[in-house]
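In: everything below, folded, please.
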Amino acid sequence: MRTRAFTATLSLVFVAALLVFDQATSDLNPYQAPPAFGLGSGEAATGGFCGALPN
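Out: So this is what the prediction gives:
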């Protein structure tokens, strides 16, 4: 048995199953989602960058 081919196939099947599971269980509305890149949008950055200085 080809171990490398088996492992690569198993990895791709796992990633595909993870993507299908994520799409099936997510409640994402693309019209309410934040922009992926908000360059020049004027929106303040929010999120979890732990190294940011406090305001």
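
In: going forward, measure contacts between C-alpha atoms and count neighbours the same way
Out: OK.

In: run a quick neighbour tally on residue 8.
Out: Look at residue 8: counted by other C-alpha atoms under 10 Å, it has 11 neighbours.

In: check the gap between it and residue 19 for me.
Out: 17 Å (C-alpha to C-alpha, to the nearest Å).

In: how about residue 35?
Out: The value you get for residue 35 to residue 19, if C-alpha to C-alpha is used, is 21 Å.

In: what's the answer for residue 45, then?
Out: According to C-alpha to C-alpha, residue 45 stands 27 Å off from residue 19.

In: the two: who's more crowded?
Out: residue 19 (11 against 8).

In: now the other sequence, so there's something to compare against:
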Amino acid sequence: MTRLVTASVALAGLAAMITLDASATPPNPYKAPKLLALGSGTAPSGGFCGALPDPAGK
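Out: Alright, predicted model coming up:
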């Protein structure tokens, strides 16, 4: 009985979040992001945490 209640509450919460999100901003397929986005293609600049330090110390 506990699993049924927990699953029901989880599914109801998920349905509520999807409903609220869809009602706040209706989906627009023309403004949707790409299905598979592997980056913007631009080089990182500024404070990029994954950048290695410059060996010359510049």
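
In: now the strands: where do they sit in structure 2?
Out: Assigned strands in structure 2: none (criterion: DSSP state E).

In: need the residue closest to the centroid of it.
Out: residue 33 (10.8 Å; C-alpha atoms, centre = their mean).

In: alignment lookup: it to structure 1.
Out: Using TM-score structural alignment, the equivalent of residue 33 of structure 2 in structure 1 is residue 34.

In: which residues does residue 42 of structure 2 contact?
Out: Taking C-alpha atoms under 8 Å, 6 or more residues apart in numbering, we find residue 42 of structure 2 in contact with no residue.

In: just the helices from structure 2, written as ranges.
Out: For structure 2, helices defined by DSSP state H occupy the ranges 2-24.

In: tally of neighbours for residue 5 of structure 2?
Out: 10.

In: can you give me the distance of residue 32 of structure 2 to residue 4 of structure 2?
Out: Taken as C-alpha to C-alpha, the span from residue 32 of structure 2 to residue 4 of structure 2 is 35 Å.

In: residue 16 of structure 2 too?
Out: Counting by C-alpha to C-alpha, the gap from residue 16 of structure 2 to residue 4 of structure 2 is 18 Å.

In: for these two, work out which one has more neighbours and name it.
Out: Using other C-alpha under 10 Å, the more surrounded residue of residue 16 of structure 2 and residue 4 is residue 16, with 12 against 9.

In: the more buried one maps to what in structure 1?
Out: With TM-score structural alignment as the matching criterion, the partner of residue 16 of structure 2 in structure 1 is residue 17.

In: distance of that match from residue 4 of structure 1?
Out: 20 Å.

In: that concludes my questions; thank you for your assistance.
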